[in-house]
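S.K.: What would the 3D arrangement of this be:
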Amino acid sequence: MKWQHLLKDFQIYLKIERGLSENTIINYAHDIEKLMRFLEDNDINLSPLAIDETTIQQFIYEVAKILNARSQTRIISGLKSFFNYLIFEDYRKDNPMELIEAPKIGRKLPDTLALEDIEKLIATIDLSKAEGHRNKAIIETLYGCGLRVSELVGLKLSDLFFDEGFIRVTGKGDKQRFIPISKFTQKHINLYIKGDRIKVKHIPEFSDTVFLNRRGKQLTRVMIFTIIKRLTEKAEIKKNISPHTFRHSFATHLLENGADLRAIQLMLGHESITTTEIYMHVDRSHLAKVMEKYHPRT
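M.R.: Predicted coordinates for the structure are as follows:
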C-alpha cells in the first residue's frame, strides 16, 4: 500500500480513535512526510509495509545532522506511533522503530515573566486604537487563566460564565475544562466585548467567537504571536516571549504564592501531574523558603 493512503488513514485514526488535536495530527503527518521525502530523494522504493530498520536508521542519521535532540525525539515518537498503527490494523507484524532510541534530552525549564514585566508590556498597549482593548483583554486572559494560544483563539462568548466566575475551555483532544476567572480579567474582556468588538462587522460563522480581527473573523495563532512580539519590542523587554510564556508565568506565580500543584494541573489541563511538576524546578529559592517556613525541623 502507498504512503499517502496509509498516512491519510492514520490521521483519521488519530482524530477519531485517539481524539488528538488538529495541530498534533498535523505535526505527526509532517514527521512522516519527512521520511517519505527522504526515501524519494534517495530513490529508495520501499512501501510502509516493507521499510526496514536499516533504512529508518539512515533517515534518523540524516535528520540528526539538521535538527536538535528535541525535534529528533518528536519525529521518532511520531514514526513509532505510525508503525504501531500499521501493526494494530494488521498491515505489519513488526515495528521497524522498536530498537531505535530517542536522544536523551534535558527537561527544558519554561521561560517566565515577572509581574512587573507583564504590567510593563500591558502599559505599552494604545487603548485609543481600535484593537487596543482587544489586545489588552488577550494578554490579561492568557496570563489570568493560563490558556494555550489555541484555547484562546477558540474561546466562545457562550464559554463565558462570568456570574459563576468560570470560563469553559476546549483543550487538547477536544477535552473541556472549567477555569476560574478573576473579576479583574472579566472586566477587561467585558470592556472589549461591549466596546471595540461591537464595532466590528460580524461574520455569522464567528458571531460566537470572543476575539475577532477587524474583518470579523477569528484571530489566528500567528496573529496572537505577532501581537505579543510587537508589544514586547515596544516595551523593550529582551526576553523571547510567546503566548506560552504567559501560561508558564500563570503557573509559576500561582506556585510561588502557595497554590496546590494538583489545582494548577487541573487549571492547565495537564493529563499527568508529572507535566505540571516542571514548575517545581523553576524557582528553587521559593522551595527553600517553603521548607524553612513549613518543615518542623527548621
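S.K.: hey, let's count contacts and neighbours off CA atoms from now on
M.R.: Will do.
S.K.: Now do the helix or strand where Leu191 lies: which elements does it pack against?
M.R.: Following DSSP states H and E, the helix or strand that holds Leu191 is helix 183-193. Using 3 or more C-alpha pairs under 8 Å, 6 or more residues apart in numbering; DSSP states H and E as the contact test, the elements touching helix 183-193 are helix 132-145.
S.K.: what's next to the helix it packs on, contact-wise?
M.R.: Outside of helix 132-145, the residues within contact range by C-alpha atoms under 8 Å, 6 or more residues apart in numbering are 122, 125-127, 147-149, 152, 179-182, 185, 188-189, 191-192, 196-197, 211, 227, 243, 246-247, 249-250, 267.
S.K.: Just the residues you listed: which are in strands?
M.R.: Cross-referencing the contacts of helix 132-145 against strands under DSSP state E gives Ile179, Pro180.
S.K.: Before we compare anything, build this one as well:
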Amino acid sequence: MDWKQALKDYENFLRLERGLSNNTIINYALDVKKLESWLEANSIDVNPINISEETLQQFIYDIAKQVNPRSQSRIISGLKGFFSYLIFEDYRKTNPLELIESPNLGRKLPDTLSLEEINLLINSIDLSKPQGERNRAILETLYGCGLRVSELVNLKISDLFFEEGFIKVTGKGDKQRLVPIGAVTEKFISIYRNEIRVHQQIHPLAKDTLFLNRRGKALTRAMIFTIIKRLTETAGIHKNISPHTFRHSFATHLLENGADLRAIQQMLGHESITTTEIYTHVDRRHLTEVINKFHPRK
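M.R.: As a prediction, the model looks like this:
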C-alpha cells in the first residue's frame, strides 16, 4: 500500500464512517501529506505499513523547527488518527506514534469582544449600500446565535423557524441542532431577506441559501472573514477579529449573564461539555461575583 492509496482510503473512512465535514477531512489529509512530502525530500523509501517509530520521531523533530507547538500538536494528533485507522483495517499491528507525546500547550483562552465593540462594528456598516443590510444581518446572526462561519454560509431559508423562535443549524459532521433566535437577530434577517435579497437575481443552486453575494450565489467562508476584517479597520478596533470571535463572545456573554453551561453547550453544538468549559476561564471576576451572590457561606 502506497501513501496515496492509503490517504484516499482514509479520507473515505472519515467521510463515510466518521461522518466528518470536508474541511475537517482536508485538515487530516494535510497532516499525512506533510509526512509524505518530508519522506520524499529526505529520500526515505517507506510506506504507511512499514514506517518505523524512529523515522516518525525524526519527522516530528524536524517539523518542530518549522511550526509552533500548537501546529506540531495538531500534526501529531492527525497522524495518530491515520495510523489508528491502519490498525483498525488490520494493515498494521501497532501505532508508531503511540509513545510520541504532544508538546504541552496549556489552555488558550478565546478572544472576545465587549458589547460596546460589537455595537461599534455593527454601527460601522454602510447601510446605504445593498450589502450593508446583508452584512448587518450576518454579524447579528454570528453573535446572536453563536454560529461557526461554515454554519452561517450554509444557513438556508428553509432552516428559519421564526414563529417557533428557532433556526436549524447544520454543524460539524452534518449534525443538526436547533438554536434559539432572538427578536433583534430575527428583525435584521427579515429586513435583509424582504428588502434586499428579494430583489436579487439568484443563482438556481442558491435559491434556498440565505446570505448571498452580489452575483446571487452563496457567500464563501473567505468572504465572511474579509467583511469582518474591513469592518474592524473601519471601526478602529485593534484586535485580531474573526467570525469565531463572535461565537466566543456569544458564549462568554451568556455565561456572564448567568446562563447554564449545559444550555450553552447545546447551542454551540459541542459534543463534550469540556469544550464549553473553556468559557468558565474567560472572566474569573464574574465567577467570583457568582460565589459572592449565591453561595451560602459567602
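S.K.: Contacts for the helix holding Leu191 of structure 1 next, please.
M.R.: His133, Arg134, Lys136, Ala137, Glu140, Thr141, Gly144, Phe162, Gly165, Val210.
S.K.: after superposition, how close is that helix to structure 2?
M.R.: Helix 183-193 of structure 1 differs from its equivalent in structure 2 by a mean of 0.5 Å after superposition (mean C-alpha distance after the TM-score superposition for structure 1).
S.K.: What are the buried residues along the helix or strand that contains Arg230 of structure 1?
M.R.: Of the helices and strands defined by DSSP H and E, Arg230 of structure 1 is found in helix 221-235. Across helix 221-235 of structure 1, burial judged by 16 or more other C-alpha atoms under 10 Å covers Arg221, Ile224, Ile228, Lys229, Leu231, Thr232, Ala235.
S.K.: tell me which of the residues you listed is nearest to Ile32 of structure 1?
M.R.: Checking those against Ile32 of structure 1 with C-alpha to C-alpha, the nearest one is Arg221 at 23.7 Å.
S.K.: so that closest one touches Ser150, yeah?
M.R.: Yes: shown here, Arg221 of structure 1 and Ser150 form a contact pair, counting by C-alpha atoms under 8 Å, at 6.6 Å.
S.K.: Among the contacts of helix 183-193 of structure 1, which one is most surrounded by other residues?
M.R.: Arg134 (26 neighbours; other C-alpha atoms under 10 Å).
S.K.: Please say which position in structure 2 that one maps to.
M.R.: Using TM-score structural alignment, the partner of Arg134 of structure 1 in structure 2 is Arg134.
S.K.: mind checking how far that match is from Ile241 of structure 2?
M.R.: Distance of Arg134 of structure 2 to Ile241 of structure 2, given as C-alpha to C-alpha, to the nearest Å: 19 Å.
S.K.: Likewise for Phe188 of structure 2?
M.R.: The span separating Phe188 of structure 2 from Ile241 of structure 2 equals 22 Å under the rule C-alpha to C-alpha.
S.K.: and those two? which has more neighbours close in?
M.R.: Of the pair Phe188 of structure 2 and Ile241, Phe188 is the one with more neighbours under other C-alpha under 10 Å, namely 20 against 17.
S.K.: Give me the distance between the more buried one and Thr220 of structure 2.
M.R.: In this view, Phe188 of structure 2 and Thr220 of structure 2 are 20 Å apart by C-alpha to C-alpha.
S.K.: Hmm, Arg15 and Ser21 of structure 2 touching each other?
M.R.: Yes: between Ser21 of structure 2 and Arg15 there is a contact under C-alpha under 8 Å: 7.1 Å.
S.K.: where's the residue nearest the centre of structure 1 relative to Gly154 of structure 1, distance?
M.R.: By C-alpha atoms, centre = their mean, structure 1 has its centre lying nearest to Arg148, at 5.1 Å. The gap separating Arg148 of structure 1 from Gly154 of structure 1 is 10 Å, by C-alpha to C-alpha.
S.K.: And for Arg262 of structure 1?
M.R.: When distance is defined by C-alpha to C-alpha, Arg262 of structure 1 is 25 Å away from Gly154 of structure 1.
S.K.: Neighbour count: the two, which is higher?
M.R.: Higher neighbour count among Arg262 of structure 1 and Gly154: Gly154, with 21 against 14, using other C-alpha under 10 Å.
S.K.: Is the more buried one in contact with Leu212, as I believe?
M.R.: No: with contacts counted by C-alpha under 8 Å, Gly154 of structure 1 stays clear of Leu212, the gap being 10.4 Å.
S.K.: shared neighbours, those two?
M.R.: Residues touching both Gly154 of structure 1 and Leu212 (C-alpha under 8 Å, 6+ apart): Gln218.
S.K.: the helices in structure 2, which residues?
M.R.: Shown for structure 2, the helices assigned by DSSP state H span residues 3-16, 22-41, 53-63, 69-88, 115-123, 130-145, 149-153, 183-191, 221-235, 243-256, 261-268, 273-276, 284-294.
S.K.: between those, which one is nearest to Pro103 of structure 2?
M.R.: Taking C-alpha to C-alpha as the criterion, helix 69-88 is the member of the helices of structure 2 that comes nearest to Pro103 of structure 2, at 6.0 Å.
S.K.: Could you list the buried residues of the closest one?
M.R.: Of the residues in helix 69-88 of structure 2, 69, 72-86 count as buried by neighbour count, 16+ other C-alpha under 10 Å.
S.K.: so how far is that helix from its chain's centroid?
M.R.: Distance of helix 69-88 of structure 2 from its chain centroid, counting by C-alpha atoms, centre = their mean, to the nearest Å, is 19 Å.
S.K.: How about stretch 232-251 of structure 2?
M.R.: Between the centre of stretch 232-251 of structure 2 and the centre of its host chain there is 15 Å, according to C-alpha atoms, centre = their mean.
S.K.: what do you get for stretch 112-131 of structure 1?
M.R.: Centre-to-centre, stretch 112-131 of structure 1 and its host chain are 22 Å apart (C-alpha atoms, centre = their mean).
S.K.: before we move on, back to that, pretty sure the residue nearest to the centre of structure 1 is in contact with Thr245, am I right?
M.R.: No: if you go by C-alpha under 8 Å, Arg148 of structure 1 and Thr245 don't touch, sitting 9.7 Å apart.
S.K.: gap between the match of Arg134 of structure 1 and Ile189 of structure 2?
M.R.: With C-alpha to C-alpha as the criterion, Arg134 of structure 2 and Ile189 of structure 2 are 8 Å apart.
S.K.: Surely His203 of structure 2 and Arg214 touch.
M.R.: No: using C-alpha under 8 Å, His203 of structure 2 is not in contact with Arg214; the gap is 10.5 Å.
S.K.: I appreciate the help and will end here.
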